[in-house]
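In: Sequence and computational prediction follow.
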Amino acid sequence: MKIKIRIRHKLVLFVLIGVLLTSGISLLYVQNMHKLYEQIVYEQTSEKLYLYSERIEDKLAAIDRMTQSIASDADIQHGLEKIKQNKNSRETYYAIRAMEEKLLSYRFFNYPIRSVAIIDYWGNDYWLGTTKDETAPAYSKQFIAMAAQKEGGSLWKGGERDSKIFTSLREIRAVKSMDFPSLGTLIVRVNASDLIESIGSNHPSSNNKLLIYEDHTPIYWNDEQWRDKPMPSSLIQNERSGERYEMITLNHHKYLSTLSTMSFTGWTLVNLVPYESLFQQAILMKKILLLLYTFILVSLVWIGLIFARSITRPLETLAFRMSKVEQGDFVTYREEPVRNGDEIGWLTNSFDKMTVSLDRLIKDNYIKQIHIKESQYEALKAKLNPHFLYNTLDSINWLARRQGQERISSMVKALGDMLRSTTSRKEMTMLQEEIQHVNNYLLIQKYRFEERLQCEINIPDELNRCYIPAIILQPIVENAIKYGIDELTGECHITISGERFGEQLDIWIADQGPGMDTHYLEQDSGDGIGLRSIHERLRLLYGEPYGIGILEGIDQGTIIRIRIPVLLKEGVSYV
């Protein structure tokens, strides 16, 4: 069912669609810009964390170089060898004092070092630093064992007792002996908070959650709610897949997580930035834009209603006047004066003038039209009735048969049948009816030419019910009789045949005359009996591929080929 929408509603709908389309495109643009901004923030945050982890690694590497320098120091090596050889002696006492003085010569204040401890071969510890960190025996044995596994290499550990200390372990080995025997263990404790704060401007914001994991166990955190909590599974998956940043939800809060693995220690540095702190202004801007678009939408719809009413109200008035005129009231223009000065007002004034003119013309021409109809009726009565001719020919036929004039009777009957065919209003006729019309014409001509006129018709029975344009064969046969007489014998032999090729019907009319130019239809000559007319008629009915073709005979004469589509139903057009 067709939906009828008034012009006013169409205008409002047009404005509404325009506003919605513009707003949709704008919101899509804002959304894409917001995603682009998020992507830039993600990449910058990830890059910042990567640089931050490199700064931490640089600090730890500097401390590591210092521990290597201490472990390989000749005085410290000599002191530890004396202690190992003589556990309790005066030489051991002086060796310990010399070793402590050597430790004082190192500039520990350049690093956020909490304490430095050397544990000798016998398990005695020697401390230097702001605080002497008493370590439980179990911890000391564990540290000595872990350092021994590195065989003089460096090992960093975190989370010894809390998040405030990173511990560097290194086994001290005798460098003068080829088998590098163990002399003791060097333990350096670093204030983790001081190390983080010493990085400077690259330190993450106070709202961020900075976490450092060792084997997915936290060893540093700046928020107590993350204490003793293992690394979330989503962060573990990102670490394994190599994703450097991702938006995750933890404890019902949305965070931008960035990860960086420190190659020096193997620790994983995680920075969690609250989503609200990153995109607070962007979210506020989106809300403001949404409110602004809503306000613009409502305003434009309201303006569109006013605008539509200003256009449709005069049109509705004009439509009402037209309905009055349709009912025969031609004086409705006097009811309301036209106030619009635009095109609608001009149209209303023109309509009023038209109603006046129509009223006058109807009154003036009413009687004239009646007189014209009466004249046309009288003219029709004055026309010759074809039935009068049919009846007259029937009377002649009856009189000839009564007088025994069979030849005259057959000629008159054939002429009557031809007259009925030519005066018929049918555009299409069956092929068998057209052949019958040709036979009537040939019957009349045989009385003139007698035995000199011979015609052979070979049309398959299945083609007789095909429809062809009426009166196209008889003019061509007439043309063949006129120009197809043999110059030597004076006889005229005509052959009419037909054949179907798929959806195409070809009809040939061949004679044995002197022949004609095969390019006759392309010339401007006015000779001939309607060949061009028939050709043009077929082209108009069926299109370019169809029409008349002029061919040369096998021995002599001319073959006229008629090509039309096969029509088994009257009225089908192939144009």
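Out: Received, thanks.
In: When you work out contacts or count neighbours from here on, use the C-alpha atoms and nothing else.
Out: OK.
In: Quick check, residue 565 in contact with residue 507.
Out: No: counting by C-alpha atoms under 8 Å, residue 565 does not reach residue 507; the two are 11.1 Å apart.
In: Which stretches in this protein count as helices?
Out: 7-71, 74-85, 90-104, 137-150, 192-197, 233-241, 275-326, 343-382, 386-402, 406-423, 431-449, 473-483, 531-542 (DSSP state H).
In: and the comparison structure, right after this:
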Amino acid sequence: MQTQKKIFYTFMLVIVIPTILFFSLILKISTRLVEKRTVSASELVVKESVKRIDTLLNNYNRISMQIYYNQNIIDYLDKISRKEVDIKNKPTIIAEILDSMVNSDKYLMTAALKAQDFLIMRGTKFYNIEDYFNTNKDKYTGIPGRAFWLTSRRMKTGLGDDTFYFGMMRLIRKDNNTIGELVFLLRQEFFDDVYAGSLPDNSGNDYILSQDGMIISASDKNKIGLKINDLNFNSVLTGEMGEYGYIPIKNKSYVIFARSKESGWYFIRELEAKSISDTIAQLRISFIILIACFCSFLILLLYFFSKGISRPINTLAECIHKIGPKNLDIPAPPSDNYAPDEIVKLHKYLYEMSLRIEQLIDEVARTERLKTEAELKALRNHISPHFIYNTLDTIKWMAIINKQENIQKMVCAMDKLMRYASDYKKNLITLDEEIDLTREYLLIQQMRYSDINLIISIPKKMKEFLINKFILQTIVENSIIHGFKNYKNTGTIIIKASVQNAVLTITVSDNGRGFDIDGLRNEDRPHTGLYSVEQRLKLNYGDEFGINVCSRPGKGTAVTVKLPVLE
């Protein structure tokens, strides 16, 4: 039961708790994403709406050019200003142009042209059109020649309607003198059609404001014509926040705005934070339900999973507990369909292990006996070299006494070779020591092959590098036995060395009989000495190191040794 609890609590700690933390993090990220996307969507709506407004207002600006650049009308208005014509004789071209303007656009209700006491108005008749001119005169007179867009104002028509209209005024000038005024009055439905998107869940307000805070249009029609008093809009209207952007009002709303380049108006969307928080609350509830269902499923799954693991483990623990010094019997693993395969395998392996333990006990005892015998044999082998050294020393002194210098030299060389060969603790020697060993070996062979010369061409610095014992001696021995046997000419062995990229390359070449490389490869047992050197180098340093043999019958042999630079 304790095992099941540990497994259950461990999985709870490793899986369930991190899962809850992960879902919490996802919820937090999703909350910020919902907020960001809601604001971004409104920013796109505001920018697109302002773009549509500018496009349409610019179109009315182009329409007004029909009057502004008509020379006949300009001349007529100029004569009116100098009182050279009777205003009762109005030219029909003015009425025709104004009629075409009104009839070609569904929002344009009235087009009027005024010059002193002269006024011609086409479209819907307004009683207070003169007041409209006079009220806004101080605003548009400061920008002669340019279109000036006026805020919304309640206007009375000849049909008795009393509703809000907004307008455009433009001064008609000649020779830097104002000779007339052109005005367009447009319906409020203009703004309803330019909105690029509605408010999410109708929570908040859309405004189109002039720079002085007058509401030109709004989603709440009751606010049209009023002046906004919200302090949060002041920084927008004064231009401190730039042409477009948004201002988060803590725990209240988001003010998203963009400025119309054509009119200077601001499209402002006040998005209530409550609408975003409601969406986030719904998202949070959905996540909590999902986490609760998922965690409940995980807990049930972990319970049955831990139970399925703990039961066979407990059975296995009881079997192990029975093992003792005098009891190595373990029952065969039971056939439990619910136990994991790994536990069944573990029980099976433990059962097989118990069968092997007794065999291993016998093998250990036999190994100990063999080890004892090996130690005795090593002791005897250690005594034998000392006997040989003492015998060689006796022969050397007998040669000295009898003045046999050749025998003396051979014995000294043999003694030196035997001492190096028997020193098992020292596997690496300097290249200089290896050359001395080779010379000692050649000294012995020269007693038989007197016409063999050894040439050493190795820089002094390289002689301090370390190499394995009897590498060069073995290759030189191979040259003498296989290269100079029954050879009638003078034999020469040359040893060279070089270093490149931390690799020591030693070449041992001779002018002996040579041999067929292909024939050497086909032999069942190639040259034992060269094969031994190859294996020693590869075992010590890897397959990239070793020897390379190059030989041709009658042309001699060259053996190249590659090994790492060791100092």
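Out: Received it, and whenever you're ready, just let me know what you need. Please read all numbers here as calculations on a predicted model, not as lab measurements.
In: Work out the TM-score between the chains.
Out: The TM-score (TM-score structural alignment, normalised by the length of structure 2) is 0.63; 507 aligned residues with a C-alpha RMSD of 6.2 Å.
In: returning to what we had before: quick one: the helices of structure 1 as TSV, columns for mean neighbour count and distance to residue 221 of structure 1 too.
Out: Below are the helices of structure 1 laid out as TSV (neighbours: other C-alpha atoms under 10 Å; distance: least, C-alpha to C-alpha, whole Å):
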stretch	mean neighbour count	distance to residue 221 of structure 1
helix 7-71	16	15
helix 74-85	20	36
helix 90-104	16	31
helix 137-150	15	22
helix 192-197	18	9
helix 233-241	13	15
helix 275-326	15	19
helix 343-382	13	78
helix 386-402	14	118
helix 406-423	17	111
helix 431-449	18	104
helix 473-483	19	108
helix 531-542	18	91
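In: now for these, which one comes closest to residue 127 of structure 1?
Out: helix 90-104 (8.3 Å; C-alpha to C-alpha).
In: now for that closest one, which elements pack on it?
Out: The contact analysis (3 or more C-alpha pairs under 8 Å, 6 or more residues apart in numbering; DSSP states H and E) places helix 90-104 of structure 1 against helix 74-85, strand 125-129.
In: Take the ones you listed and write them to a markdown table, including distance to residue 467 of structure 1.
Out: Output for these, formatted as a markdown table (distance: least, C-alpha to C-alpha, whole Å):
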| stretch | distance to residue 467 of structure 1 |
| --- | --- |
| helix 74-85 | 124 |
| strand 125-129 | 121 |
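In: Wait, residue 553 of structure 1 touches residue 560, no?
Out: No: contact between residue 553 of structure 1 and residue 560 fails when scored by C-alpha under 8 Å: they sit 9.5 Å apart.
In: of these two, who's got more company?
Out: Per other C-alpha atoms under 10 Å, whichever of residue 553 of structure 1 and residue 560 has more neighbours is residue 560, with 22 against 17.
In: got a list of what that one touches?
Out: 476, 508, 509, 510, 548, 549, 550, 551 (C-alpha atoms under 8 Å, 6 or more residues apart in numbering).
In: got these as TSV, with distance to residue 237 of structure 1 columns?
Out: TSV is the format used below for the contacts of residue 560 of structure 1 (distance: C-alpha to C-alpha, whole Å):
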residue	distance to residue 237 of structure 1
476	93
508	88
509	91
510	93
548	84
549	84
550	88
551	88
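In: For these, which single residue is the most surrounded?
Out: Top of these by neighbour count (other C-alpha under 10 Å): residue 510, with 28 neighbours.
In: Determine the set of other helices and strands touching the longest strand seen in structure 2.
Out: Longest strand in structure 2 by number of residues, with DSSP state E as the criterion: strand 162-174. On a contact count with 3+ C-alpha pairs under 8 Å, 6+ apart, strand 162-174 of structure 2 meets helix 71-81, helix 137-140, strand 148-156, strand 177-187.
In: How far off centre is it?
Out: 60 Å (C-alpha atoms, centre = their mean, to the nearest Å).
In: just stretch 311-326 of structure 2 next, same as before
Out: Distance, centroid of stretch 311-326 of structure 2 to centroid of chain: 50 Å (C-alpha atoms, centre = their mean).
In: Ok, stretch 196-216 of structure 1 next?
Out: 47 Å.
In: measure that stretch end to end?
Out: 20 Å (C-alpha to C-alpha, to the nearest Å).
In: How about stretch 230-244 of structure 2?
Out: 18 Å.
In: can you give me how far it is from the chain middle?
Out: The answer for stretch 230-244 of structure 2 is 41 Å, by C-alpha atoms, centre = their mean.
In: And stretch 103-117 of structure 1, by the same measure?
Out: Distance of stretch 103-117 of structure 1 from the chain centroid (C-alpha atoms, centre = their mean) equals 68 Å.
In: For it, buried residues please.
Out: Buried residues in stretch 103-117 of structure 1, counted by 16 or more other C-alpha atoms under 10 Å: 103, 108, 111, 112, 113, 114, 115, 116, 117.
In: Tell me the one among the residues you listed nearest to residue 297 of structure 1.
Out: The closest of these, once distances to residue 297 of structure 1 are taken by C-alpha to C-alpha, is residue 112, at 61.5 Å.
In: Surely the closest one is in contact with residue 196?
Out: No: the pair residue 112 of structure 1 / residue 196 is not scored as a contact, 9.4 Å apart, by C-alpha under 8 Å.
In: Quickly note the distance from the residue at the greatest distance from the centre of structure 2 to residue 414 of structure 2.
Out: No residue in structure 2 sits farther from the centre than residue 402, which is 86.7 Å out by C-alpha atoms, centre = their mean. Taking C-alpha to C-alpha as the measure, residue 402 of structure 2 falls 19 Å from residue 414 of structure 2.
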